[in-house]
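In: For reference, the sequence and a predicted model appear below.
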Amino acid sequence: QVGEESYLDQVEIKPKDFCHLLQTSNKKMLTSQPTPASFKEVYDKVIAKYESIISLHISEKLSGTIQGARVAAKSTKYSDKIHIIDSKTSSAALGLLVVKAAQLIQKGLGLEEIIDRLKIAADNVKIFISIPTLKYLMRSGRLNKTKGFLGTLLNLKPIMTVNSDGYIIEAAKVIGQKKVANKTLDLAIKFAKSVKNPRFGIAHVAAPELAQWYCHKIRIVFNPSEVIITEASPALSVHIGIGGAAIAVLGQKML
């Protein structure tokens, strides 16, 4: 929501247009989750073509989205065919789980095995988010203005992550823009080295050069077959702001 105007993320407003609003508008910007009715509409369309639904969502500790999905599922006549999973993460990390789900389906695995593997994967994915300015966290109400002012004065740049319980926490804090990019990359590489077969995803807010730099550095160290790069959705952009970026890593635990 921008001022009094509401937009459906990725449908009524695209990342590029929202970034323009972020830079030019002083109106208050808020996010809210889809309604149960919106979920039911989608579920009805999907179940008409498929036997069952796997519904993967942003961490319930970060959003009420999954609760809306649960309410919608219970209101249908086919609730036993809807399998709702808490990803316990967000953004590019959630995207990696969706890609994994699609790959497991393509392999022809059974429904229960797919769900089990996705739940295991949700425990083995991490995301590291660089915050180039505290301005947007203050604007969205996620950061106390007094703390934000002091942090800005000291040129502090936080790097956020999502812990195993699904909460956003601070992974590190550095001084200066260049250091925040380097530290974000270091944290992602450290985690990727602790797991087997790491996969990578990068989401950015009007920062394609930074995303490509991250990608280049990741390829040097791991030479992965693919690094997914995408523009961050408005729901994330409203908090991290222009120039922010996130690196997500999905892997398997070392034996």
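Out: Cool, the structure landed. Residues are numbered from 1 along each chain as shown.
In: drop to CA atoms for contacts and neighbour counts, all remaining ones
Out: OK.
In: Past the helix or strand hosting Gly148, which element shows up next along the chain?
Out: Using DSSP states H and E, the element containing Gly148 is helix 145-153. Downstream of helix 145-153, the first helix or strand assigned by DSSP H and E is strand 156-162.
In: Mind listing what's buried along that next one?
Out: For strand 156-162, a neighbour-count test (16 or more other Cα atoms under 10 Å) marks Leu156, Lys157, Pro158, Ile159, Met160, Thr161, Val162 as buried.
In: Check which helix or strand the closest residue to the fifth one other than its chain neighbours maps to.
Out: The shortest distance from Met160 to any residue that is not its chain neighbour, by Cα to Cα, 6 or more residues apart in numbering, is 4.5 Å, and that residue is Glu170. Assigned by DSSP H and E, Glu170 belongs to strand 168-175.
In: neighbouring contacts of that strand?
Out: With Cα atoms under 8 Å, 6 or more residues apart in numbering as the test, strand 168-175 has contacts from 62, 128, 154-163, 180, 183.
In: buried ones in stretch 46-54?
Out: By neighbour count on 16+ other Cα under 10 Å, the buried set for stretch 46-54 is Ser52, Ile53.
In: Second structure for comparison follows:
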Amino acid sequence: MNVKIICDSSCNVPDAYLNSLDILQVPAWINFADGSSLRNQVDITTAEFYTRLAHEKHLPTTSQPTPQDFIDAIESVDAAQIVVATVSSKMSGTHNSAVQAQSLLPDRNIHLYDTLSASMGGGWQIIVGAEAAAQGADAAGVLAAMEASRDRVHTILTIDTLKYLAASGRAPMLQAMLGNLLNIKPMLAVQQGTLELVDRARGRKRSKRALVEKMQAAVGSRPLRVALINANIPDEAAEYAAEIRQALNVQELIIEELGPVLGTLAGPGALAIAALIAD
């Protein structure tokens, strides 16, 4: 059965997987104070985004792909069955855009999937689905594979500064000032489709150690496919990867940049571990 998987860019699927598994990505929009609206990975790369972010006086905003963006993507492929997977509907309006696109294309065989996660927490689910499709699964089989992987994905991150959350209105300025003053690094985890504060640590070194310890507690010694997501700190991420390999039973490890949607909120210096318990 001919199945095509479409995802949005907030799921952070690396280019290598997009290409090798023939996954079509629909970009989110990044809106700057000068009035420009750019498509992630089309008009601006993630690296270019962070370079520009460092020099912007006003924090950019992000917008989910529109229904028309999804329609254009769907109409660009001739697959008999299409699976559209999105970032969590509890974090973004992206899934709703896909729902609207589906309703406007009644003659296409479109199946929607809500990852209930973000970045590579959703990306791993999409990769699992695409691997199933590559092995001949139909849309029902792809959806079943993704659903089976959802509870096997654990995602946790630490933020280096609350400045960007505060600027976006997601955290009170007083809380941001206090956090920076005390060098407190919050840790958040994806839980039931939302990002929840799960702990705090004082200092960068402690927060990174705590991140690994929390992942150890969640997955034990089970074999893992690990994505280490970083916000514009590739050298630090490469060093941290060695620590992760020592602490966890890593079968596969990839290092990827945090996309602009979460990067706008988390800010430079954020680190996330998204681990999929392997079959």
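Out: On my side now, so go ahead. Note that the structure is a prediction, hence the values are computed from the model and not measured.
In: where does the TM-score land?
Out: Taking TM-score structural alignment, normalised by the length of the first structure as the basis, the two superposed chains have a TM-score of 0.91; 248 aligned residues with a Cα RMSD of 1.7 Å.
In: coming back round to it: can you say which two of the contacts of strand 168-175 of the first structure are spatially most distant?
Out: Farthest pair in those (Cα to Cα) is Leu62 and Leu154. Separation: 27.9 Å.
In: who's more crowded, the two?
Out: Using other Cα atoms under 10 Å as the criterion, Leu62 of the first structure and Leu154 rank with Leu62 on top: 15 against 11.
In: which residue lines up with the more buried one in the second structure?
Out: Under the alignment (TM-score structural alignment), Leu62 of the first structure pairs with Met91 of the second structure.
In: A strand includes that match, no?
Out: No. Under DSSP: H, G, I helix; E, B strand; the rest coil, Met91 of the second structure sits outside any strand and is assigned coil.
In: can you pull the contacts of the closest residue in space to it that isn't next to it in sequence?
Out: Excluding the flanking residues, the one nearest Met91 of the second structure by Cα to Cα, 6+ apart is Thr194, at 6.2 Å. For Thr194 of the second structure, the contacting residues are Ser88, Lys90, Met91, Leu116, Ser117, by Cα under 8 Å, 6+ apart.
In: Which of these are buried? Put it as a PyMOL command.
Out: Selection of buried members from the contacts of Thr194 of the second structure for PyMOL, criterion 16+ other Cα under 10 Å:
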select buried, resi 88+116+117
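In: Counterpart of Lys217 of the first structure over in the second structure?
Out: Under the alignment (TM-score structural alignment), Lys217 of the first structure maps onto Glu243 of the second structure.
In: on average, how far is the helix or strand encompassing that match from the matching bit in the first structure?
Out: According to DSSP H and E, Glu243 of the second structure maps onto helix 234-247. On superposition with the first structure, the mean distance recorded for helix 234-247 of the second structure (mean Cα distance after the TM-score superposition for the first structure) is 2.2 Å.
In: What residues of that helix count as buried?
Out: Neighbour counts over helix 234-247 of the second structure (16+ other Cα under 10 Å) mark Ala237, Tyr240, Ala241, Ile244, Ala247 as buried.
In: Between these, which sits nearest Ala166 of the second structure?
Out: Checking the buried residues of helix 234-247 of the second structure against Ala166 of the second structure by Cα to Cα gives Ala237 as the nearest, at 24.7 Å.
In: which residues sit in contact with that closest one?
Out: Taking Cα under 8 Å, 6+ apart, we find Ala237 of the second structure in contact with Leu228, Ile229, Asn230, Ile255, Leu271.
In: how about a cut-off of 7 Å?
Out: Contacts for Ala237 of the second structure (Cα atoms under 7 Å, 6 or more residues apart in numbering) come out as Asn230.
In: ditto for Lys145 of the first structure
Out: Contacts of Lys145 of the first structure (Cα under 7 Å, 6+ apart): Met138.
In: In the second structure, what residue corresponds to it?
Out: Counting by TM-score structural alignment, Lys145 of the first structure corresponds to Met173 in the second structure.
In: What ranges does the second structure have for its strands?
Out: For the second structure, the strands defined by DSSP state E occupy 3-8, 24-26, 29-31, 37-39, 61-63, 81-86, 110-114, 153-158, 184-191, 194-202, 224-230, 250-257, 271-277.
In: Val221 of the first structure and Pro198 of the first structure, how far apart?
Out: From Val221 of the first structure across to Pro198 of the first structure, the span is 11 Å (Cα to Cα, to the nearest Å).
In: wait, I meant Val42 of the first structure
Out: 32 Å.
In: okay, these two: which has more neighbours?
Out: A side-by-side neighbour count of Val42 of the first structure and Pro198, using other Cα under 10 Å, places Pro198 first with 20 against 11.
In: After alignment, which residue of the second structure pairs with the more buried one?
Out: Aligned counterpart of Pro198 of the first structure in the second structure: Leu224 (TM-score structural alignment).
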